[in-house]
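[1] sequence first, predicted coordinates after that:
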Amino acid sequence: MAATELPALSDVDAESRRLSLGASASELHGALCGWLAGGGASVREWPAKVLADEAVATPEERGPLDRLRLASAAQLGDRSFGFDLLLPDADASLSERSGALFDWCRGFLGGFGLSAGSAPTLSEESREALGDLARLAAAAPQDDGDEEDEEALTEIEEFVRIVALLLHGDVAMAAQHRQRLN
């Protein structure tokens, strides 16, 4: 597996259950990405940081959660926008996929808030995007749908992916750039 390839959703889910994290794989990935986008450090003990619970065990080196961290950090920093969301495959139900996307958004907001603080310096575009993400996080999954609903979900996934990259650029990358200048 390439360093920038996310581990399988089922592997992350199994590890989350094994460590009793109380979060789905998608929500954990969202929380990790939010943490990183907000300027949080890419450290092996990230679950304790993003879940704000120091009692959470540190994932095994090269285990699913460690690989998730390494791949996510690499993808967010990749200038070719090769960033993926850890979500169920297209063959899962619309309800399962939309629910996982909304879980991802909730996780992202939590992780971002923990690392960026209550008043991060954001562009107007990022502030609007963060508000849109909050509305998605509050949404309920759709039970079933048609081709139009499938297309809408695909567009929302792409929007969420771009928002994560935008916020990462505004906060984490801007902070790194400022450090290099000083």
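    On my side now, so go ahead.
[2] from here on, contacts and neighbour counts on C-alpha atoms
    Fine.
[3] give me the buried stretch members for stretch 16-31, please.
    Within stretch 16-31, the residues that count as buried by 16 or more other CA atoms under 10 Å are 16, 21, 23-31.
[4] turn those residues into CSV, columns for secondary structure and distance to Leu153.
    As requested, these are exported to CSV (DSSP: H, G, I helix; E, B strand; the rest coil; distance: CA to CA, whole Å):
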residue, secondary structure, distance to Leu153
Ser16, helix, 26
Leu21, coil, 27
Ala23, coil, 22
Ser24, coil, 19
Ala25, helix, 19
Ser26, helix, 15
Glu27, helix, 17
Leu28, helix, 20
His29, helix, 18
Gly30, helix, 17
Ala31, helix, 20
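[5] tell me which of those residues is nearest to Leu94?
    Ser26 (14.9 Å; CA to CA).
[6] okay, now the one to match up with it:
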Amino acid sequence: MAATELPLLSDVDAESRSLSLGASPSELHGALCGWLAGGGASVNDWPARVLADPGTATPAADGALDRLRLTSAAQLADRSFGFDLLLPDADASLSERSGALFDWCRGFLGGFGLAAGAAPNLSEESSEALGDLARLAAAAPQDDGDEEDEEAFTEIEEFVRIVALLLHGDVAMAAQHRQRLN
């Protein structure tokens, strides 16, 4: 059984640096989740696929990046919506957390596009949500703000989480169901 909690951001960062991956941990997780949501396979060499660089090394089995893949795939497929984004902890600055969230969105869009292709079969709701993610991916980090800004960040984070699950359901899960029916 796969772990239900994501590895620590610091562990993902350390392994990512050791493999010379050119993405932040949040962007890398977003790319992985986008890849999986777009119907990409959960495979050991996922960084090479989601970063579109065949020369990228394959992560060590049971390393932080392998655990990230296994946990993310399990969370996306879990019907109880127990899906988490790999972002800095709540004690990090709002600027750091919002920047990481926008990085996550950029990664998601890239991974999703690679796996789903240029014209995935999306519901109207999913198409609109994908457009919303693109707008978030283009946003600039929020300067440290007040309690209202913190609440807005929490709402945006939850929205992104739900959009990832929606797109996974529309593309990856729908394709799996079609395969079972045929």
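    Done, it's in. What you are looking at is a predicted structure, and each value in this text was computed from that prediction instead of being measured.
[7] do you know how far the residue nearest the centre of structure 2 is from Gly107 of structure 2?
    Taking CA atoms, centre = their mean, the centroid of structure 2 lies closest to Gly30, which sits 2.5 Å from it. The gap separating Gly30 of structure 2 from Gly107 of structure 2 is 5 Å, by CA to CA, to the nearest Å.
[8] and the gap between Asp120 of structure 2 and Ala175 of structure 2?
    Actually, residue 120 of structure 2 is Pro. It isn't Asp. Taking CA to CA, one finds Pro120 of structure 2 at 11 Å from Ala175 of structure 2.
[9] with Pro54 of structure 2 instead?
    25 Å.
[10] now do Leu114 of structure 2
    Per CA to CA, Leu114 of structure 2 is found 16 Å from Ala175 of structure 2.
[11] who's more crowded, the two?
    Leu114 (20 against 15; other CA atoms under 10 Å).
[12] about what we covered before: can I get the buried residues of stretch 16-31 of structure 1 in CSV including distance to Glu151 of structure 1?
    Supplementary listing: these in CSV, determined by distance: CA to CA, whole Å:
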residue, distance to Glu151 of structure 1
Ser16, 30
Leu21, 32
Ala23, 27
Ser24, 24
Ala25, 23
Ser26, 20
Glu27, 22
Leu28, 25
His29, 23
Gly30, 22
Ala31, 25
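[13] for stretch 92-110 of structure 2, list every residue counted as buried.
    94, 96-110.
[14] that older thread, contact partners for the residue nearest to the centre of structure 2?
    85-86, 103-109, 111 (CA atoms under 8 Å, 6 or more residues apart in numbering).
[15] adding distance to Ala73 of structure 2, write those residues out as a markdown table.
    Shown next, in a markdown table, are the contacts of Gly30 of structure 2 (distance: CA to CA, whole Å):
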| residue | distance to Ala73 of structure 2 |
| --- | --- |
| Leu85 | 12 |
| Leu86 | 13 |
| Asp103 | 20 |
| Trp104 | 16 |
| Cys105 | 17 |
| Arg106 | 19 |
| Gly107 | 16 |
| Phe108 | 14 |
| Leu109 | 17 |
| Gly111 | 14 |
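[16] just the ones in helices from those residues, please.
    103-109, 111 (DSSP state H).
[17] closest one of the residues you listed to Leu130 of structure 2?
    Leu109 (8.0 Å).
[18] any idea what that closest one aligns with in structure 1?
    Aligned counterpart of Leu109 of structure 2 in structure 1: Leu109 (TM-score structural alignment).
[19] the helices in structure 1, which residues?
    Going by DSSP H, structure 1 shows helices at 9-18, 25-37, 46-50, 64-77, 94-116, 124-137, 147-168, 174-181.
[20] with structure 2 overlaid, report how far the first one is off on average.
    Per the superposition on structure 2, helix 9-18 of structure 1 and its aligned residues are separated by 0.6 Å on average (mean CA distance after the TM-score superposition for structure 1).
[21] in structure 2, what residues pair with that helix?
    Aligning helix 9-18 of structure 1 against structure 2 (TM-score structural alignment) gives residues 9-18.
[22] buried residues of the matching stretch, list them for me.
    Buried residues in stretch 9-18 of structure 2 (16+ other CA under 10 Å): 9, 12-13, 15-16.
[23] tell me which residues touch the residue lying closest to Phe112 of structure 2 once chain neighbours are set aside, please.
    Of all residues not flanking Phe112 of structure 2 in the chain, Gly34 sits nearest, at 4.0 Å (CA to CA, 6 or more residues apart in numbering). Shown in contact with Gly34 of structure 2 (CA under 8 Å, 6+ apart): 107-113, 115, 164.
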